[in-house]
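[1] Predicted coordinates and the sequence they were generated for:
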Amino acid sequence: MREPVVAPAAVDVSPRDTARVRRWAAAAVAANAAFVFFWLLAASWQGPRYSVTAHTISDMYAETAPGGAFLAVVITLCGAAVLLFTRFSVWPALRAAGRPALVGTVLLATSIYGLGDLLSLFEREACRQADPGCTASDQLANAGGALDATLSPLGVLSLVAAGFFLAAAMKKLPAWQDLAAPTRRAAYVLLGLLALNAVFGGSGIGGLCERLLAVAGAAALSLLAIEVRRRTR
């Protein structure tokens, strides 16, 4: 039995609330662009031993990484922007869909781009694998490394799951139905990249696999933010 379609008007918002939805959607686009730009830039000051193909993004804000604290602060601010976008843009735009929208919003907020990035200052590994004598186990010797190893995989899974739930919410809203299938496909792409990263994470191309996943996630979030802004008039 097919679910009934919700009425087209997702949320009856005031002009002030509409402006807030659009403002945080724009902030999310800027935050994701900054997120990608700064970890690309940070690779330039990591020194000759660091490899963007083999080493992870987390290595660049480890305790021993040059400029690590700066990059951690930037990523933290990006996470805060995504959290505010989720609360003040995604939820108002889709909440008429009910439970799928609620679950999808919560999952997006707790994903690696939301809560995961917000806690970056507390997820700094003990050392970089690019440092002489630093092993994968050495990186987890401090609380930050252990927290990063725990939250990062869960955060990516939360992002993938959010895509499926948000797609289900969009399917129930006439104004969003055309975006449901692309959102679901994006979630499958992220799931595939997550699997690729799991297989090759410890190899010589682990850093490259992680970067592909990071760029894809940032692009998906940015496109969602653009659509929220475009459809909120």
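    Received the coordinates, thanks. Numbers count the residues shown, from 1 in each chain.
[2] Please make it C-alpha for all contacts and neighbour counts, starting now.
    OK.
[3] can you pull out the helices in this protein?
    Assigned by DSSP state H, the chain shows helices spanning 15-42, 68-85, 91-94, 99-109, 117-118, 136-139, 143-171, 177-200, 206-231.
[4] Next, the angle from the last one to helix 177-200.
    In other words, helix 206-231. 170 degrees (axes from the mean of the first three to the mean of the last three Cα atoms, to 10 degrees).
[5] Can you give me the buried ones in helix 206-231?
    206-211, 213-214, 216-226, 228-229 (16 or more other Cα atoms under 10 Å).
[6] ok, second structure coming up, stack it against the first:
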Amino acid sequence: MATGQSDVLSPVHGPPERWASIRRWAQVGLTAQVIFVASWLVAASWQGPRYRVLAHSISEMYAVTAPHPLFLLIVITLCGAATIVFTLRSVWPALRSGGWAATVGSILLTLSVAGLGDLLTPFERVACRMADPGCTTTRMISNSGGTLDNTMTSIGLLVLVLAGFFLAHAMRRVPGWQSWAWPARGTGILFLALGAADVLAPSLSGLFERLLAAAAAAGIAALAVGILRRSRHAGGPGAGHQVKTADL
């Protein structure tokens, strides 16, 4: 999100190796979000004629009865792992000068639906798809996988929202990140609105779930891009000093 050229100085203190690691994991985090969204967009193509993207969830595409579920099971699990490592090795080090809020926000992001929720995908397989004859909502979540999926989706979303607010609080205290604080809060509110729409409009739950998943991936990807932009001069000539950067 372009906000123009900033006169705020962005700190790039630390050894070059530290910032190289931060940049490397930011690239991993960014790539993971792109692959995550692409995976469930592609997987919809082999779900059969009864599966409806607007009404049926992403989770149903790797249900026990789903065709070719291994693709999504592997990809989403790896993306969840990448998001967790990105948070711990890139987000937290980049924002740690923001104090305790950066630590709490980073921990919450790892525990959110985009982190731990995706990592546990192999254990969150619902019993059937609504596109399957005889499947009902009750039957779909009747197994342990369905129960875990339902729990992680609900709680994991709230944790993701809280992570955004804590990270926004940290950004207010980190030079070069202040302009990101309010957009981060606004993104959290957007997550809540999409989550509420998913519940209130069951006939379009598939649509709103996909919008929520895409918005979460976009938010994390934007954070990765911000870290890459602010660390690009680190370790180069004059490292250990402060340099001017452009806000996204």
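    Happy to help now that I have it. Values in this document were obtained by computation on a predicted structure and should not be read as measured data.
[7] rewinding a little: for the helices of the first structure, which one ends up most surrounded?
    helix 117-118 (a mean of 26; mean count of other Cα atoms under 10 Å).
[8] Just give me the mean distance for it relative to the second structure.
    In the superposition against the second structure, helix 117-118 of the first structure averages 0.2 Å from its aligned positions (mean Cα distance after the TM-score superposition for the first structure).
[9] Can you tell me which of the helices of the first structure is nearest to Thr53 of the first structure?
    helix 206-231 (4.5 Å; Cα to Cα).
[10] Would you mind saying which of the helices of the first structure lies nearest Ala126 of the first structure?
    Of all these, helix 136-139 comes closest under Cα to Cα, at 4.8 Å.
[11] still on that earlier bit, okay, the helices of the first structure in TSV with distance to Pro48 of the first structure next?
    Shown next, in TSV, are the helices of the first structure (distance: least, Cα to Cα, whole Å):
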stretch	distance to Pro48 of the first structure
helix 15-42	13
helix 68-85	16
helix 91-94	44
helix 99-109	36
helix 117-118	27
helix 136-139	19
helix 143-171	23
helix 177-200	22
helix 206-231	15
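[12] right, and those helices - which one's nearest Arg124 of the first structure?
    Per Cα to Cα, nearest to Arg124 of the first structure of these: helix 143-171, 4.7 Å.
[13] Which positions in the longest strand seen in the second structure come out as buried?
    Looking across the second structure with DSSP state E, the single longest strand is strand 5-11. Going by neighbour count (16+ other Cα under 10 Å), the buried part of strand 5-11 of the second structure is 8-11.
[14] Work out which residue lies at the spatial centre of the first structure.
    The centroid of the first structure falls nearest to Tyr113 when counting by Cα atoms, centre = their mean (2.6 Å).
[15] Which residue, other than its chain neighbours, is closest to it?
    Gly79 (5.6 Å; Cα to Cα, 6 or more residues apart in numbering).
[16] same deal with Thr153 of the second structure?
    That would be Val113: by Cα to Cα, 6+ apart, it lies 6.1 Å from Thr153 of the second structure.
[17] For the buried residues of strand 5-11 of the second structure, give me CSV that also has distance to Val64 of the second structure.
    Compiled in CSV, these are given as follows (distance: Cα to Cα, whole Å):
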residue, distance to Val64 of the second structure
Val8, 52
Leu9, 52
Ser10, 49
Pro11, 49
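[18] The closest residue to Ser222 of the first structure other than its chain neighbours and Arg233 of the first structure, how far apart?
    Computed as Cα to Cα, 6+ apart, the closest residue to Ser222 of the first structure that is not its neighbour in sequence is Val29, at 4.8 Å. In this view, Val29 of the first structure and Arg233 of the first structure are 18 Å apart by Cα to Cα, to the nearest Å.
[19] and the longest strand of the second structure, what other elements does it pack with?
    Counting contacts by 3 or more Cα pairs under 8 Å, 6 or more residues apart in numbering; DSSP states H and E, strand 5-11 of the second structure is packed against strand 242-246.
[20] which residues sit against the strand it packs on?
    4-13, 176, 229-230, 233 (Cα atoms under 8 Å, 6 or more residues apart in numbering).
[21] which one among the residues you listed gets closest to Ala66 of the second structure?
    Nearest to Ala66 of the second structure out of the contacts of strand 242-246 of the second structure is Arg229 (Cα to Cα; 40.7 Å).
[22] Quick one: residues contacting the closest one.
    245-246.
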